[in-house]
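A.B. asks: let me see the structure of the following:
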Amino acid sequence: MKQLTTEEHSRFSRHLSLAEIGESGQQKLKNAKVLVIGAGGLGSPLLIYLAAAGVGCIGIVDDDVVSLSNLQRQVLYTSSQVGQKKIEIAKQRLQDLYPEIEIHLFNTRLNADNAGELLAPYDVVVDCSDNFATRQLLGRETQQLNKPLAFASVMNYEGQVTVFNFNDGPSFSDLYPNVPKDGIYQSEDIGLVGVLPGIAGSLQANEVIKIIIGYGEVLSGRLLVFSLLENRFNLFSI
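C.D. replies: Presented below is the predicted three-dimensional model:
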């Protein structure tokens, strides 16, 4: 296991002061490998907080470029970066934040042919995608590989967050056994208040950190549903 450097002791001093994390927990973060599917609205805050927390290796799967309409919610990017590859910008941003981090870039879309190979080396997988087909594929592949899947989805003013395949807990198919009757919507078809994916992505990052370190109550078997209109958070059993 990689040990913390003197600089990392200073960088993560607030984590080291927490009994639930401490040095052993911070070392687990440093040695963890997390794969993130999607570097958009959910992926932006999640990637920032995972790097800031000291996750040592992050893989990013995304083949998109920055567009002007992304900037309302995708806080990794700036106006001067419109037209540039998201994964390349994300890598530079995360390395600026935590220079010791190892970043793996996959300029592709997840599909049935590459999913197994992409997911296999990682300890935790995070679904920051924006379409049901990718979510369904991720759910199936992570279940087969028995890898924890931190899941979130957002629409309008409402978000959902949960964790699948954790300690024999429910899988994606337990919550979504079939394709929705109204079909598979695309993200550009729906309205979305900008702060919503920021909140959901941050909650995902929190679940990933808990999974890696092993403290607290992971959202396995429970679905957190929240509405920003009413400031309402509810937990449902899966």
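A.B. asks: only C-alpha atoms for contact and neighbour calcs from this point on.
C.D. replies: Fine.
A.B. asks: residue 163 belongs to a strand?
C.D. replies: Yes: assessed by DSSP: H, G, I helix; E, B strand; the rest coil, residue 163 belongs to a strand.
A.B. asks: do you know how far it is from residue 195?
C.D. replies: 21 Å (C-alpha to C-alpha, to the nearest Å).
A.B. asks: more crowded one of these two?
C.D. replies: Neighbours were counted for residue 163 and for residue 195 using other C-alpha atoms under 10 Å; residue 163 has more, 28 against 16.
A.B. asks: contact partners for the more buried one?
C.D. replies: 148-151, 207, 218-222 (C-alpha atoms under 8 Å, 6 or more residues apart in numbering).
A.B. asks: that one and residue 35, how far apart?
C.D. replies: From residue 163 over to residue 35 (counting by C-alpha to C-alpha), the distance is 14 Å.
A.B. asks: same question, residue 176
C.D. replies: Per C-alpha to C-alpha, residue 176 is found 22 Å from residue 35.
A.B. asks: next, the residue most central in space within the chain: secondary structure please.
C.D. replies: Centroid-nearest residue in the chain, with C-alpha atoms, centre = their mean: residue 126, separated by 3.9 Å. Following three-state DSSP, residue 126 is assigned to strand.
A.B. asks: here is the second sequence; please produce its structure so I can put it next to the first one:
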Amino acid sequence: MTPDRLNRFARHIVLPEVGGMGQDRLARAHVVLVGMGGIGNPALQYLAGAGVGRLTLVDSDTIEASNLQRQTLFREADVGRAKANVAAQWVGRFDPALNAEAHVLRITGANAREIVRGADLVLDGCDNFATRLAVSDACVAEQVPLTSAALGRFQGQVANFAGHREGQPCYRCFVGDAFDAEDCDTCADDGVLGAMVGMVGSFAAMHGLRALLEGVTTLGDPQWGQLHLFDGLKPSMRTMRIAKDAACSGCSGGQQ
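C.D. replies: Model prediction:
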């Protein structure tokens, strides 16, 4: 690393759990972020802040005034613009050394594999089950680890999945095929607190860093297949282990 990059990431490098090797790994890493909304905003900010060298940002939506209460990358002047484009431009201003590419499209079963292929990690913070399951199936097929983050009112969920590995569950093992549809509760219907979204998105970024640095540093166990549940009202967190489904159509050869 050049002297200016060493200075920028000095607080990371002095951590024994990250160090120079870990920072170099992050600089060479490619992360695909699916959904540049409430979860994607803070996740992107902290992944870019950590120096993840290549970021692919995927979202088909445009910015609305109601997003500004929690999607802190955006301004009033951005209303009507594509979220992925504005987020990529933010990365360029924040750290020109990073490579951020925007894809203004919706991920489906037809294009998901092409989008995630070759990535070191996918972080999914989208808002519907159909997209989540398409992303999960693509990650299994392309052997890419997945960090999944979701939020409903004051409950957050974050988990790392490696369904392509022997004995490890995928996201479809967790929710099953019944949710392979467009219907989903929305923030517009249920409401959402901006600070709660920030907490879940930040934890997702941290969990994603664990996955990226697995086997390189001692940052921690990625905790594959363990679902972390946040209750923002108490507040509290509990963890549950997701079992691999032997009949899963995503990672166990079952029929979709």
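A.B. asks: what does the residue nearest to the centre of structure 1 align to in structure 2?
C.D. replies: Matched by TM-score structural alignment, residue 126 of structure 1 corresponds to residue 123 in structure 2.
A.B. asks: please apply the same query to residue 15 of structure 1.
C.D. replies: Taking TM-score structural alignment, the alignment pairs residue 15 of structure 1 with residue 12 from structure 2.
A.B. asks: give the buried residues for the host helix or strand of that match.
C.D. replies: Using DSSP states H and E, residue 12 of structure 2 falls within helix 10-13. Neighbour counts over helix 10-13 of structure 2 (16 or more other C-alpha atoms under 10 Å) mark 12-13 as buried.
A.B. asks: ok so, going back, tell me which of residue 176 and residue 35 of structure 1 has more neighbours.
C.D. replies: In this view residue 176 of structure 1 and residue 35 are compared by other C-alpha under 10 Å, and residue 35 has more residues nearby, 24 against 13.
A.B. asks: if I've got this straight, that one is in a helix?
C.D. replies: No: counting by three-state DSSP, residue 35 of structure 1 is not found in a helix; it is strand.
A.B. asks: how close does it get to residue 60 of structure 1?
C.D. replies: 6 Å.
A.B. asks: how about the helices in the stretch 151-256 of structure 2?
C.D. replies: Taking DSSP state H, counting those that start in this stretch to define them, one finds helices in the stretch 151-256 of structure 2 at 171-175, 187-190, 194-212.
A.B. asks: just the ones you listed: most buried one?
C.D. replies: With neighbours defined as mean count of other C-alpha atoms under 10 Å, the helices of the stretch 151-256 of structure 2 peak in mean count at helix 194-212, which reaches a mean of 23.
A.B. asks: mean deviation, that one versus structure 1?
C.D. replies: Mean deviation of helix 194-212 of structure 2 relative to structure 1 after superposition (mean C-alpha distance after the TM-score superposition for structure 1): 1.1 Å.
A.B. asks: and that helix, how far out from the chain middle?
C.D. replies: Mean-position distance between helix 194-212 of structure 2 and its chain equals 8 Å (C-alpha atoms, centre = their mean, to the nearest Å).
A.B. asks: structure 2: which residue goes with residue 78 of structure 1?
C.D. replies: Counting by TM-score structural alignment, residue 78 of structure 1 lines up with residue 75 in structure 2.
A.B. asks: got the contact list for the equivalent of residue 49 of structure 1 over in structure 2?
C.D. replies: Alignment note (TM-score structural alignment): residue 49 of structure 1 maps to residue 46 of structure 2. By C-alpha under 8 Å, 6+ apart, the contact set of residue 46 of structure 2 is 202, 205.
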